[in-house]
Every structure is written in C-alpha cells, then in structure tokens.
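Asks: quick one: sequence and predicted model below, then my questions.
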Amino acid sequence: MTVSFGDETAAEAAASAVGTLVREGVPAALAAGDASLWGPEAADEAARRLGWLRLPETSRELLPEITRLVERARAEGLDHVVLAGMGGSSLAPEVICDTADAPLTVLDTTDPGQVRRALEDRLDRTIVVVASKSGGTVETDSHRRIYDKAFRDAGIDPAGRIVVVTDPGSPLEAVAREAGYPLVLADPDVGGRYSALSAFGLVPSALAGADVERLLDEAASVRGLLAEGEGNPGLELGAALGAAAAAGRDKLILEDGLSQINGLPDWIEQLVAESTGKSGTGILPVVDADPTGADDEIVASIDGEGAIEVSAPLGAQFLIWEYATAVAGRMLGINPFDQPNVAESKENTAALLAAGVPQEKPVLVDGPVEVYGELAGPAHDLSGVLTGLLKAIPDDGYLAILAFLDRWSAFDVPTPEDAALDELTEAWAAADPATLRPLLAARTDRPVTFGWGPRYLHSTGQFHKGGPQYGVFLQITGAIPDGADIEVPGKPYTLGALQLAQALGDFGALVKRGRPAVRVHLTDRVAGVTHLLAAARQV
C-alpha cells in the first residue's frame, strides 16, 4: 500500500504539503474524526459525515445479516442481481463486482430502454437491491415502483425479491417496513460518496458474489497508517492532490490500464468532483483520457505509472482516496462533505414535471439531430456547432459531454455471427455515444469528459455548477420510440418524461450560471448517434 511519484515537481510539492499538514496535527486529528479540520462553517456537517473512517471495523457487524440474505437468494435460485441506486449507492458496488468478476446489473438511469432491458432479463430469477441514503431519490423510487409492479404482474411476491438499503428514519425505511421488504440500515454518519465500505457497497456486492469480508480486511490493513505522519498513503495522496490543485494542476487524469482493479476511476471521479467542486474551486477528474501534457494536468495511476502512483488492493484504495479527498478539501479551504449545488437541478426537474416540458424551437436542424441553446459561434450544420463548442473552451477549461441516453444501446447493433472480437468492438464503438469523447478530444488540447445522465448529476454535476467557471457543455437527449416508454406506477409521469425533465433541469442550471451549453436532441437515436459521430469527424 504505497503512494509514489513519477514526477519530481509533484513529489516535492507533496513532501512540502505533508510537512505542513503534520505540523498542524492533521493526520492524527483526521484519523480520530476531528470535525473542526475544515473550519467552523463545515464543523456541523463534518461531525455527521466522518463515520467512513470506522467502516473497516463497524461494517463487520453487517456480515451475519448479509450472509443470511445471500444464503436465501442462493437457495431460491435468484442469480440475477439488480442494483437500483445512484451515485455513491451504485458506483462502488459496480467497481467491486467488476473487479471480482461478479455479475451485477446496475440501474443508475431513467432511460426507458435501459430499464426495460433489465426488466426483461430473467425476472423469475431476479433480486433487486433498492439503495438510497436519503430514501427520496427519484430515480431509485421509480425503479422500485416499476419492479414492484413487474413482480406482482408475474405472480411473484415483491417482498421476497426487493431488498432495501437506506438510512434510519428515511422515507424508504417506512416504505420497506410497510411492504415487508428485507431492510438493511446503513450508518447515518457516512455520506453517500464515502459509503463504499458501508451497507451500500457491501449488500449488493455480496449478493452478486463478491467477497466483501476480504474487502473490509484490505481496508483495515491501511486504517492504522492513517494517523501517522510518515508512511501514510492517504496523507501523501491528499497532499499531492491539494498541492497540485493549488499550483494550477487541477485536472486529474485517472488511469487504471495496468491494474487488476476494474473501473475505480469512475468511483474516484464522483468522490473527488463532488467533494471538491464548490465555491468556485475544485479538482476535475478526467476518466478514459490520454494526458495532453498541458500545464494544468496531473496524472494519477492505479497500480501503474504516472505523476502520482497509488498501489493498494481495492478495499484499501477506497479508504486511501476518501482520506486523501478529505485532506485535499482542507487544503483547498472547502467542505468536502456537502454538495450545495446538487439540489438546484433536482428542483428544476420537479418543476418541469409539475408544469410540463415547454415546447422549444430548435436553433438548427441537421438530419436526425435538433440543436437547442445559444450557439458558441456561427454554425450551419452539426459539425459547425461542435467546432464552436471546442473554440469556446477557455485556456484553462474543459468540455463535458452529458448523454441522457441508453448506456448499453450500442450492444444492440446487428453484427455477423462469426464476427471477430475486433470487428465487434469496432461495430459497438460506431454506435456508442461515448465514442464522441475521444473524437472531440483528438481535436482539442483541453480535457473532454463524458457523463451518462442522470448518473452524472450525482457525481460531476456538483463540479459543473459549483466549481471553477471554465466548463463548456454539450448535452445529448433522444426521442423515445413509440411504445417504448415505461409508466412509473403511482406517479403522473413516465420514465421518458422524467429523463427529459432531468436533462432540461440541469441544462437550465448550467445556462443560469453563464456556462456555454448546447443541447442536441436525436429525433432518431440510432441514426442520430451515427450522424453525431460523423459530424465530429468533420470538425
């Protein structure tokens, strides 16, 4: 469990920052849960959010209960595990299960196609974990309602198929008790993005087949180091991140190509962006991108080579990055435990659902793509729109692509039965909206990020609105094919209506802050993605 440096400047800055932090008594104070470390304004929040430090020990109390859930599921042949959760309730289990090669279907979407794909997959063998810290997450509540009805329609008792993970006293706890769902209560002193080692990370992962006790053992092995001034990987990493950001290297390129851990950068992205992106400052994580050598970049590698190199097993990685983020928050002078700008998009969504989505006229139509918003420059076609967005990125800025679409639709593309793997990969990439990121990244020396909506709203969405004012935004929405939408039982809206309201709600929040933002709407999703990627190649 080490943090090392492949960059002399980063190493020197980190060493200097570690010395200052040690003199201030930060390592021992943080390890002991001192809520005053982030200033008086953050103290009340921090006092309720430091339980993650104890999780390697306290979460062991959950293991007998989790074991009983797993044994019952196995005895009943329930081998399709679906996790309905957003942000911290889904990202950690996804990493845990991908690393353990344990199959888990994650629903962190309101896209009807993606939800329908999960619903139609082995419903008779499905167990659903509904996970929400607040108990009021609209996406998760919708998933629960839809699955409850689907089970009933199939003659299956939902009480035997839906497991709830939530905080004590939440609305979801009351729902679970009334419905008779099995209920696992999480530690209320742990914030969502710090909850990897809590019930939110452990319950779905164990049901999917991951060894969660081993995960806790890995975290416990580093826990004792976190009070030390020397040999403390969390302190060294936090000092490096904070010092780099203070020196203007606030774009954190995350790499894990050589690691046996799968997908950890996606979890780090939420942790760091939502924790630090506020009050006009922050660290922007960039996933799946090659470094450009820009002065404001710093590369962090998981078990590989970079300016910062973090080597540890997964359970320890979780704890090290959480500790480091708390340290970096202190160095940046912000509260790493709140998310002050997240509520605005949620409020906008609720208002749009209540009043109805307004009818807008596109500023430009190019084939199966409509363009909305204020263009960053003159444009006569889609490639001109994309060119304008790239030119609008400030010298210290970035472009964020935000896609409210089906995350897995590319795998539906027809392919020959005897196609080789490289042919399949090429066909999938040609139909994948995420391919837009590398296409546009190749045409600028600024970072380009990609987020699936509404998933990113619980992750980088805080940074977009609360961080430095240097982001440029391209939002992608798509028409729902006839007959493909899904009603949300007990609610006056469909998933498709919710998805569009979420997109427009966040778009409005970005525009209100003066962020350059354009929305492209695919009137035909398949043809629209193809057209969009073709336009990017012409930039």
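Replies: Everything's here; your move. Numbers count the residues shown, from 1 in each chain.
Asks: all contacts plus neighbour counts: C-alpha atoms, from now on.
Replies: Fine.
Asks: surely Pro336 is within a helix?
Replies: No: Pro336 is assigned coil when assessed by DSSP: H, G, I helix; E, B strand; the rest coil, not a helix.
Asks: which residues touch it?
Replies: Glu274, Ser275, Thr276, Thr325, Ala326, Gly329, Arg330 (C-alpha atoms under 8 Å, 6 or more residues apart in numbering).
Asks: nearest to Gly451 among those?
Replies: Nearest to Gly451 among these: Glu274, at 13.6 Å, using C-alpha to C-alpha.
Asks: any idea which element the nearest residue to the closest one once chain neighbours are set aside lies in?
Replies: Spatial nearest neighbour of Glu274, chain neighbours left out: Gln462 (5.3 Å); criterion: C-alpha to C-alpha, 6 or more residues apart in numbering. Using DSSP states H and E, Gln462 maps to helix 461-466.
Asks: after that helix comes which helix or strand?
Replies: strand 471-478.
Asks: what's that next one packed up against?
Replies: helix 382-392, strand 398-403, helix 495-512, strand 517-522 (3 or more C-alpha pairs under 8 Å, 6 or more residues apart in numbering; DSSP states H and E).
Asks: tell me the angle of that strand relative to strand 517-522?
Replies: 20 degrees (axes from the mean of the first three to the mean of the last three C-alpha atoms, to 10 degrees).
Asks: dropping in the other structure now:
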Amino acid sequence: MSTLEVTATGAAADAVTTHVPTLVQDRVASRIFAKDHTLWGPAAEEESAKRLNWTGLPRTSRHLIGEVAALREELSQAGYDRVVLCGMGGSSLAPEVICATAGVPIDVLDSSDPDVVRAALTDLDRTVVVVSSKSGSTVETDSQRRAFEQAFRDAGLDPSARMVIVTDPGSPLDNDARAAGFRVVNADPQVGGRYSALTAFGLVPSALAGADVETLLDDAEAVSDLLAADDDANPALRLAAAMAGTQPLRDKLVLVDDGTENVGFGAWAEQLIAESTGKDGTGILPVVAIGSAPASLYDDGTVVRLVATDSESDSVGEQDTSDAGGSASSAASLVTVAGPLGAQIMLWETATAVAGRLLGISPFDQPDVESAKAAARELLDAGIGAGVEPAFTDGSVEVTALGGDWLGDATTVDAAVDTLLGLLDDQQGYIAVMAYLDRLGDADLELVARDLFDRTGRPATFGWGPRFLHSTGQYHKGGPATGVYLQVTTAPTQDLEVPGREFTFGEFIAAQAGGDAAVLAEHGRPVLRLHLTAHDEGLEQVRAALSRGRA
C-alpha cells in the first residue's frame, strides 16, 4: 500500500495547528473529492464546476492502461522505439517526471526555438510523436505538429501512422486529426491542464515510452481515501496549511531534492503551485533549489525536503532545521514529504486546491497566461521588428530595459545586472531568470539561480522559455509585485519555417519573449532583457555577469 509522510516544524507546524482543525470542521477534503465547486467562492464557481474530475482519475483512467499497452505493442512491432512528446505546461511536465522516475527515455519538445525543433526532427524512421494539447489550439504545439508532419512527408513516411493525438473531445485538433485519419486519444475535459498528470495527457506518452502507469495509478488510488478524509492527519490538509497558512505568510516555497525517487518532481510541482495560486496579487512562489541545501534562507520562505519513500522514520520526522540554515527565524519553517510518485501527484494536487481556499483565490484559472499569449499574437501580427529598441550593446549582448526608467547610466551588462538587483526588496523580493534558449544544450545556465541566491540572499527562480509561460509565468504577472525579471534571448543559428503558417519558429519565440516582457512591464515589473547576438560569446558574458559578486 502507498504511504505518504508530511511532517512540519517551526512556522509550518504552527500553521498546521492553526488551520487544519478548521479545514476538518468545514469538511474541505471530503467536499473536494465530492466535487463541491462552491469551496472557492462565488466568483470561482463556474470554472471550478468543470475542473474537479481529477479527484477520481486513479479509477477513471484505468481504461487507458490496456488501450495504450496495445498501441505500444503495435508501434513497437512496426519498429518505432523513440517517443517524442510535443506539448506545453502540464502536458509535458507530467510525462517528463513520470518517465524520468521510471528510467525510460522520452524526448520532450516544449520549445519554439528553431534550433531545438530542428534537432528533434531526427531518426524519423523509428519515431512516434505524441501531440498533446488540451484546447487543441495551443500555438506552440500546433507548430511542432506541423513541423513533424512535414518532416515525415519529406522523408516519404505517413504521418498518420507515426503520430498519436491527445486532446479534449470536440477540440479543433480532435476534429481535424480524426478527419485526417490520425490516432486520437481523448482526455477528460473536466480536468485542467496542470491537474492532468493522471489523464491521457500524462499516461499516454509515458506508457508509450515504457513507464508502468498501472502502478502509478495504483499508488494514487491507494491514498485517495486518505486525502479525502476530514481528519487532522490528512497529509494534504497539513501540506496546504504549511504552504499557505503561515503568519505572516511565507510565500516562497523552496523545493529541495533530498533523496526522493521522483526524478524532476520539483519542476512539475512548480507549475502546479505557481499557476494555481499566483493571481489577484497573492500566491505561493515555488523555488526549485539548485544544488545542496542553502547555507542561509530568507525569512519569508518555507523549505520542503523531498525525501525517499523508504526513509527511516527519524528522517521524515522532527528535523534539525540547521539544514535549512541561517538564523533561527529563517530556519523555523520546514516540511518533509515522502511518498511514491502517484501518491504525491494526488497529494500536491489536493494540497494546492486547499491552499487556494486558504489564500482566497481560485486555483483553477490562469488569467495572466492568456494575456501573455495575446501580447505574443499582437507582436506576430505587427511584425517582429515592432519590439523595444535596446538601450545599448556590450560585446555580444544587446541590453534592453522595460517596466520603467530604471536602468540609469548603465553601459555594460555587469552594470545593468547590478542595477536590476539593486531594485530587489530585501524582505519580500525575488529574481526570476527567464531563458529563451536550448534547455538541453545550455542546461548549465540554470546554475546561475544558485549564484544569484548566494549573491543577494533572495530567492532566484529559473525558467526555460517558452515552457515557463505555462507555469511560473502566471505568478510573475498575477502574484505579488515583488519580483525583478531577467530575460535571456538569442538569435537562432538558422531559422525554421512553420509549415502552413505566415511566421517562422524564430519569429514566434521572439514574439513570445517580447509579449511576456511587455505584459510584465505593463504590470510595473522591471525587466532586463539580455539578447545574445553571438550565442556562445554572449552566453559566457551573461553567465559571468550573473555569477559575479557571490557572497
């Protein structure tokens, strides 16, 4: 039987003591699993009413096990042993963590970068492509689909035999794909994208890649009754209280991989928490820790240690909070979580829904994700040259400031970064690095988040564009106005046409970056854009500027 362990100390434990009895009295857990859409207030009822089927997925998704196993066998016999997933947000992050935890390979294409897309268009004779889009109109996923269809045809291969479509029933993609003879698997339309890990969006690509999705569902089902119980021991209520009930609110949640078997879990939890809670000027900012536990911690943060399921009882109980480090006040909010992947998916989804109630927001909408998409479309329509002109060029980096006249007399990348960091609120602020680069080829750039934390003592997050637009991008614009933002963009080595579209991948990703920066600026957020005119040289400049002055 699956087990879940959630323990808390310090301010997190105080929050559990304060809020869990009320949550139990109000029957919040059982009402969520009974799909009570009134839990988040009148303004949220319409959206909540069509977003609560995730509570029953451990049972209702069972039909997919045999269906996808048969499909995998058929594709395997045809010689297809490489799975590529085209999807964004929850459609890609869940299969990525499921497959990484299972130790099976899957190539996730969640970028509009022409160099990244081109690199994925390889080994076509042995490739099956899963195209995942809930709405059926996600522009990134549609563009990736078009690129693969064209590549298959150019290679003399039938795309319909090598592509599997996952979408909601009745979506434009559903209708078009069926008419064209593609395999289509429909997902439950009453589940939102970031809650879709146990729907077809999470299970189909994972099972095709070889992951054991039956055990995943077994582990999720084994804890469902526990999470639905109106009981003080309910781990979801305890985790929600620790996340969203500290007084004053510690709105930075630092996710530390401390031996968990769930590989990359922080990235999945990050999008769930940030997109669900970051709105109406409030929210919880998840910070996926890079490297070992920090030597010191900010007073507005809670550390979550993700430990192995089979940890000894003393390792998931009361902790020496010096692991989180620093002063007594900063170290005094710690949560430890253990459990197999399926169980933790249900745990964190339930806890995030409860956290929304504690924060007084709807956990199921994402208004500012839509605003960034609209701004990107406007830039595409206006032409990519319609963006803001750079303030200056330093070496291989063009420097642009948005969101106010804050750059001052800076004339170097180093000085611009210093000026941006000087805007950080030393009590509540955070810095977000947003890199529209190749997340595989440029992966070590993520380390600058740790460098910036060591340098400033404030939380630093790192997001790969455009994938973070479906994740922390909601928090950046809808959450508290306490962030400063550093955007890294580059010119592609070679652009790539989007078949059947009037724009290229290079133009599209530039519009996405420009649209995101424009919306942040409209919200009064300071944005520093560093554009690499020569990739390798510029990237080294940026890396050096961000790593400079470490404590």
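Replies: Done, it's in. Note that the structure is a prediction, hence the values are computed from the model and not measured.
Asks: how about the helix holding Gln462 of structure 1, aligned to which bit of structure 2?
Replies: Mapped onto structure 2 using TM-score structural alignment, helix 461-466 of structure 1 covers residues 473-478.
Asks: what's the match for Ala434 of structure 1 in structure 2?
Replies: In structure 2, the residue paired with Ala434 of structure 1 is Glu446, using TM-score structural alignment.
Asks: measure stretch 327-341 of structure 1 end to end?
Replies: From its first residue to its last, stretch 327-341 of structure 1 covers 21 Å (C-alpha to C-alpha, to the nearest Å).
Asks: check which residues of it are buried.
Replies: For stretch 327-341 of structure 1, the neighbour count (16 or more other C-alpha atoms under 10 Å) marks 327-339, 341 as buried.
Asks: can you list contacts of the helix holding Gln462 of structure 1?
Replies: Outside helix 461-466 of structure 1, the residues within contact range by C-alpha under 8 Å, 6+ apart are 273-274, 276-282, 284, 339-342, 471, 509-510, 513.
Asks: do the same with stretch 69-76 of structure 2
Replies: By C-alpha under 8 Å, 6+ apart, stretch 69-76 of structure 2 touches Asp81, Val128, Ala207, Leu208.
Asks: sec struct for the last one, please.
Replies: Meaning Leu208 of structure 2. Following three-state DSSP, the label given to Leu208 of structure 2 is helix.
Asks: quick one: neighbours of it, just the number.
Replies: Neighbours of Leu208 of structure 2 under the rule other C-alpha atoms under 10 Å: 26.
Asks: how near is it to Ala534 of structure 2?
Replies: Distance of Leu208 of structure 2 to Ala534 of structure 2, given as C-alpha to C-alpha: 39 Å.
Asks: about what we covered before: Asp44 of structure 1 is nearest to which of the helices and strands packed on strand 471-478 of structure 1?
Replies: Proximity to Asp44 of structure 1 (C-alpha to C-alpha) singles out helix 495-512 among those, at 27.5 Å.
Asks: in structure 2, which residues correspond to the closest one?
Replies: Aligned by TM-score structural alignment, helix 495-512 of structure 1 corresponds to residues 505-522 of structure 2.
Asks: the helix holding Gln462 of structure 1 vs structure 2, average offset?
Replies: Mean deviation of helix 461-466 of structure 1 relative to structure 2 after superposition (mean C-alpha distance after the TM-score superposition for structure 1): 0.4 Å.
Asks: you'd agree Glu398 of structure 2 is up against Leu530?
Replies: Yes: between Glu398 of structure 2 and Leu530 there is a contact at 5.7 Å, judged by C-alpha atoms under 8 Å.
Asks: of these two, who's got more company?
Replies: Taking neighbours as other C-alpha under 10 Å, Glu398 of structure 2 and Leu530 compare with Leu530 leading, 28 against 21.
Asks: need the contact list for the more buried one.
Replies: By C-alpha under 8 Å, 6+ apart, Leu530 of structure 2 lies in contact with Val397, Glu398, Val399, Thr400, Val413, Leu486, Gln487, Val488, Thr489, Val542.
Asks: Thr460 of structure 1 now?
Replies: Each residue near Thr460 of structure 1 by C-alpha under 8 Å, 6+ apart is listed here: Glu269, Gln270, Ala273, Glu274, Gly451.
Asks: looking at the residues you listed, which are in helices?
Replies: Glu269, Gln270, Ala273, Glu274 (DSSP state H).
Asks: show me the two of the residues you listed that sit farthest apart.
Replies: Glu269 and Glu274 (8.1 Å).
Asks: quick one on the thing from earlier: which one (most neighbours) among the contacts of Thr460 of structure 1?
Replies: Sorting the contacts of Thr460 of structure 1 by how many neighbours each has (other C-alpha under 10 Å) puts Glu274 first, at 31 neighbours.
Asks: related to what we said a few turns ago, could you point out which of the contacts of Leu530 of structure 2 is nearest to Leu452 of structure 2?
Replies: The shortest approach to Leu452 of structure 2 among the contacts of Leu530 of structure 2 belongs to Leu486, at 11.4 Å (C-alpha to C-alpha).
Asks: roughly how far does the closest one sit from Ile509 of structure 2?
Replies: According to C-alpha to C-alpha, Leu486 of structure 2 and Ile509 of structure 2 sit 16 Å apart.
Asks: again, but for His19 of structure 2
Replies: 43 Å.
Asks: repeat that for Phe33 of structure 2.
Replies: Distance of Phe33 of structure 2 to Ile509 of structure 2, computed by C-alpha to C-alpha: 39 Å.
Asks: neighbour-wise, which of those two wins?
Replies: Ranked by neighbour count (other C-alpha under 10 Å), Phe33 of structure 2 and Ile509 place Ile509 first, with 25 against 19.
Asks: and Gly281 of structure 2, what does it touch?
Replies: By C-alpha under 8 Å, 6+ apart, the contact set of Gly281 of structure 2 is Gly478, Gly479, Pro480, Ala481.
Asks: again, 7 Å this time
Replies: For Gly281 of structure 2, the contacting residues are Gly478, Gly479, Pro480, by C-alpha atoms under 7 Å, 6 or more residues apart in numbering.
Asks: drop anything exposed from these.
Replies: The neighbour count (16+ other C-alpha under 10 Å) marks Gly478, Gly479, Pro480 as buried among these.
Asks: ok, the last one touching Thr282?
Replies: Read it as Pro480 of structure 2. Yes: using C-alpha atoms under 7 Å, Pro480 of structure 2 is in contact with Thr282, at 5.1 Å.
Asks: what number of residues are in the vicinity of the aligned residue in structure 2 for Leu50 of structure 1?
Replies: Residue pairing (TM-score structural alignment): Leu50 of structure 1 is matched to Leu52 of structure 2. Neighbours of Leu52 of structure 2 under the rule other C-alpha under 10 Å: 22.
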